[in-house]
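Trainee: I would like to see how this sequence folds:
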Amino acid sequence: MTGNMADHLTLAFGLLGNVVSFMVFLAPIPTFYKVYKRKSTEGFQSAPYVVGLFSAMLWIYYALLKSNVMLLITINSVGCVIETLYICFFLFYAPKKARMESMKLIILLIVVGFGLIVVLTQFLANGVTRGVIVGWICLVFSLCVFVAPLGVLRQVIKTKSVEYMPILLSVALTLSAVMWFFYGLLLGDFNIAIPNVLGFTFGIIQMILYFVYKNKKPVIDEKVSRCEDKVAELAEQKLPEFRDQKIIDVVNLKALLHADIHPVFPQNGHKANHAVFEPQTLPNVPNCTIEVGA
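Mentor: Next up, the predicted model:
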């Protein structure tokens, strides 16, 4: 492959990587629209956006130490702006406890973490060594970020539900990993290429799991259905008992009513044309007089 062809391919993959990564950065917009509608962050977490900001800053610092990765600076600069907007939006709508936790994470990761990396590499390393150290830090951190979806994959397999694994985001992340892998490979920069091998692998696994489980009935729903069937079965078993109990109660009530029939005669000694039945006082049954015509 000639030098010009390699340069053109590197530029092409870099530009495509910028476009796909930009789409990935915009993926959380529906989430923040929900936050805006509800005026609350509810169960959403700020950690993914803080980690995204830290990663973008780290790659910009690495790119500034290199001489031929300008496209890495452009997309991560855009990423820094977008992730910062997400974090500010989150902090505005988050309850006090979540806001405090987010501020702690920002201070720990952005201020302390990134600050220490910059200070230590500036004072303890120089030239090429500095770039190598920062490159290894980017490599290890990127691997950790790509390993994070393992929790989602485990949840999908356990629940047989792809509700929390959107296929479009999985496709976008996979394409992004492919573009940046070839970009790093053509540049001969394995700090860029190697993490994206893992990203591509997990992206393919996510898409396979999506097509395997997209039409499956979630395990939770099956448990609920079994529970509802059990309740219905128990209700059918109990229904005859309730019916028999009501019949017995009615028979007992009639027996009690007929047990204390006192015909009432008028004072003139002639039989009245009606009798008055005075039932015994029953618990939870109001006292009443039942008249039966002659």
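
Trainee: make it CA atoms for all contacts and neighbour counts henceforth
Mentor: Noted.

Trainee: so how far is the helix or strand hosting Val250 from its chain's centroid?
Mentor: Element membership for Val250, per DSSP states H and E: helix 219-259. On the basis of C-alpha atoms, centre = their mean, to the nearest Å, helix 219-259 sits 40 Å off its chain's mean C-alpha point.

Trainee: helices or strands next to it in the packing?
Mentor: With contacts defined as 3 or more C-alpha pairs under 8 Å, 6 or more residues apart in numbering; DSSP states H and E, helix 219-259 has these neighbours: helix 150-159.

Trainee: who are the packing partners of the helix or strand just after the helix it packs on?
Mentor: As assigned by DSSP H and E, the chain's next helix or strand after helix 150-159 is helix 167-187. In this structure, helix 167-187 makes packing contacts with helix 3-26, helix 190-213, judged by 3+ C-alpha pairs under 8 Å, 6+ apart.

Trainee: helix 167-187 and the first one, what's the angle between them?
Mentor: The reference is to helix 3-26. Relative orientation of helix 3-26 versus helix 167-187 (axes from the mean of the first three to the mean of the last three C-alpha atoms, to 10 degrees): 150 degrees.

Trainee: gap between Met100 and Pro48?
Mentor: Noted for Met100: a distance of 16 Å to Pro48, by C-alpha to C-alpha, to the nearest Å.

Trainee: got the helices and strands packed on helix 167-187 as JSON lines, with distance to Ile107 and mean neighbour count columns?
Mentor: JSON lines is the format used below for the helices and strands packed on helix 167-187 (distance: least, C-alpha to C-alpha, whole Å; neighbours: other C-alpha atoms under 10 Å):
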{"stretch": "helix 3-26", "distance to Ile107": "22", "mean neighbour count": "17"}
{"stretch": "helix 190-213", "distance to Ile107": "26", "mean neighbour count": "20"}
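
Trainee: of all those, which one is nearest Thr159?
Mentor: Thr159 sits nearest to helix 190-213 of all the helices and strands packed on helix 167-187, at 9.4 Å, using C-alpha to C-alpha.

Trainee: now for the closest one, which elements pack on it?
Mentor: On a contact count with 3+ C-alpha pairs under 8 Å, 6+ apart, helix 190-213 meets helix 127-147, helix 150-159, helix 167-187.

Trainee: now those helices as CSV including distance to Ala255 and mean neighbour count?
Mentor: CSV is the format used below for these (distance: least, C-alpha to C-alpha, whole Å; neighbours: other C-alpha under 10 Å):
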stretch, distance to Ala255, mean neighbour count
helix 127-147, 77, 17
helix 150-159, 59, 14
helix 167-187, 72, 21
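
Trainee: gap between the two ends of stretch 107-114?
Mentor: One end of stretch 107-114 to the other measures 10 Å (C-alpha to C-alpha).

Trainee: what sits up against it?
Mentor: Stretch 107-114 is contacted from outside by 50-51, 53-54, 57-58, using C-alpha atoms under 8 Å, 6 or more residues apart in numbering.

Trainee: now, among these, which is nearest to Thr74?
Mentor: Met57 (11.5 Å).

Trainee: I have a second one here; can you model it like the first so I can compare?
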Amino acid sequence: MALHHGLTLTVGILGTIISFMVYLAPVPTFHKVYKEKSIKGFESFPYVFELFISMLWIHYAILKRAALLIITNSAGCVMETLYIVIFLFYAPKKSKIQTVLLILLIALGYSLMVISTLFLANGQKRIQIVEWICLVFKLIVFAAPLCIMRKVIRTKNVEFMPFPLSFFQTLGAVTWFFYWLLLKDYKFAFPNLLGFILGIVQMGLYIAYRNSKEISPEKPMVNPGLNQGVLQPNDSVASVIDIADDNNLKGKD
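Mentor: I've put the predicted structure just below:
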């Protein structure tokens, strides 16, 4: 029993370290924003949404009294908030207004979720409801890699999908799969297989198109802000996906 607990803790710590690595993935993007004093085609949506998901996991972790989850997702909230602040500092007025409205909408939704689960459910039932809310939002995020992979195939350009980010997200999917498996929480364990498969496909696409000379019609800055489908207890991590940016690109095709 002690060995099983130690193994679970070790895998959880390893997954948390990997999560931190992915949290840091947007740093080069924001360094470029800082140097150029411009957000160019950069979107704030992935980071605001990632902040929302991390907040969901913190609420879940508090209910479960899971210190590791609280620490990791708190770090995620700090990083995502920092990215959003930098974005707001350099964004034009229209983008600032849109981002603030999005933040207010997310805050309202989160507040309603917390209040409703606190007053309409008790004990284990409350935890189960929050678990399923977290799972639903993670399943929504699962569709995101398909958008970025389609963009890479269409443009034959891997700038939208950095290899290191795909690698760490794939590694994270494997790690968190075993973490949830050790906890015998299968509803959170097996969806990570999807994250692993998508990660392998992404790395395969990178290898296939890494030497391609074709350049996309426009070169928006990569927004590694949403997790590509790695279902982890700290949610944390962000993925290369920018659905909003992809829609903008389609509108210009």
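
Trainee: turn the helices and strands packed on helix 167-187 of the first structure into a markdown table, columns for distance to Val111 of the first structure.
Mentor: Shown next, in a markdown table, are those (distance: least, C-alpha to C-alpha, whole Å):
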| stretch | distance to Val111 of the first structure |
| --- | --- |
| helix 3-26 | 22 |
| helix 190-213 | 24 |
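
Trainee: what residues in the first structure pair up with stretch 84-100 of the second structure?
Mentor: Following TM-score structural alignment, the aligned partner range for stretch 84-100 of the second structure in the first structure is 87-103.

Trainee: can you list the buried residues in that stretch?
Mentor: Buried residues in stretch 87-103 of the first structure, defined by neighbour count with 16 or more other C-alpha atoms under 10 Å: 87, 90-91, 93-94, 98-99, 102.

Trainee: before we move on, back to that, just want the angle from the helix holding Val250 of the first structure to helix 150-159.
Mentor: Using the same axes, to 10 degrees: helix 219-259 of the first structure against helix 150-159 is 40 degrees.

Trainee: superpose on the first structure and give me the mean offset of the helix or strand hosting Cys77 of the second structure.
Mentor: Using DSSP H and E, the element containing Cys77 of the second structure is helix 67-90. On superposition with the first structure, the mean distance recorded for helix 67-90 of the second structure (mean C-alpha distance after the TM-score superposition for the first structure) is 1.0 Å.

Trainee: following that helix, which helix or strand shows up next?
Mentor: helix 93-120.

Trainee: and the angle for that next one with helix 67-90?
Mentor: 150 degrees.

Trainee: what angle separates helix 93-120 of the second structure from helix 123-142?
Mentor: 150 degrees.

Trainee: buried ones in helix 93-120 of the second structure, by neighbour count?
Mentor: 95-96, 99, 102-103, 106, 110, 113, 117.

Trainee: again, but for stretch 20-37 of the second structure
Mentor: Those would be 20-26, 29-30, 33, for stretch 20-37 of the second structure by 16+ other C-alpha under 10 Å.

Trainee: Phe163 of the second structure is in contact with Met203, isn't it?
Mentor: Yes - the criterion here is C-alpha atoms under 8 Å, and Phe163 of the second structure meets it with Met203 at 6.3 Å.

Trainee: returning to that earlier point: which one of the contacts of stretch 107-114 of the first structure sits closest to Tyr213 of the first structure?
Mentor: Val51 (29.1 Å).

Trainee: got the contact list for the closest one?
Mentor: Listed by C-alpha under 8 Å, 6+ apart, the contact partners of Val51 of the first structure are Leu109.

Trainee: which position in the second structure aligns with it?
Mentor: Using TM-score structural alignment, the equivalent of Val51 of the first structure in the second structure is Phe49.

Trainee: average gap between whichever helix or strand its match is part of and the first structure?
Mentor: Assessed by DSSP H and E, Phe49 of the second structure sits inside helix 45-64. With mean C-alpha distance after the TM-score superposition for the first structure, helix 45-64 of the second structure departs from the first structure by a mean of 0.8 Å once superposed.

Trainee: pull out the buried residues from that helix.
Mentor: 45-61.

Trainee: whereabouts in the second structure does stretch 245-255 of the first structure align?
Mentor: Counting by TM-score structural alignment, stretch 245-255 of the first structure has no counterpart in the second structure.

Trainee: and Gly203 of the first structure, what pairs with it in the second structure?
Mentor: Using TM-score structural alignment, Gly203 of the first structure pairs with Gly199 in the second structure.

Trainee: quick one: residues contacting that match.
Mentor: 166-167, 169-170, 228 are the contacts of Gly199 of the second structure under C-alpha under 8 Å, 6+ apart.

Trainee: which of those residues are conserved in the first structure?
Mentor: Mapping those onto the first structure (both residues aligned by TM-score structural alignment, their matches' C-alpha atoms under 8 Å) leaves 166-167, 169-170 still in contact.

Trainee: I'd say Glu50 of the second structure and Glu80 touch.
Mentor: Yes - here Glu50 of the second structure reaches Glu80: they are 7.1 Å apart, a contact under C-alpha under 8 Å.

Trainee: what do we get in the first structure for Val33 of the second structure?
Mentor: In the first structure, Val33 of the second structure lines up with Val35, judged by TM-score structural alignment.

Trainee: what residue, apart from its backbone neighbours, is nearest its match spatially?
Mentor: The shortest distance from Val35 of the first structure to any non-neighbouring residue, by C-alpha to C-alpha, 6 or more residues apart in numbering, is to Thr41 (5.3 Å).

Trainee: so the one you found, which of the three states?
Mentor: The three-state label given to Thr41 of the first structure by DSSP: H, G, I helix; E, B strand; the rest coil is coil.

Trainee: contacting residues around it?
Mentor: Thr41 of the first structure makes contact with 35, 90, 93-95, according to C-alpha under 8 Å, 6+ apart.

Trainee: in the second structure, which of the residues you listed remain in contact?
Mentor: Retained in the second structure: 35, 90, 93-94, out of the contacts of Thr41 of the first structure (criterion both residues aligned by TM-score structural alignment, their matches' C-alpha under 8 Å).

Trainee: let's have the residues you listed in CSV, adding distance to Val276 of the first structure.
Mentor: CSV is the format used below for those (distance: C-alpha to C-alpha, whole Å):
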residue, distance to Val276 of the first structure
Val35, 73
Phe90, 79
Tyr93, 75
Ala94, 75
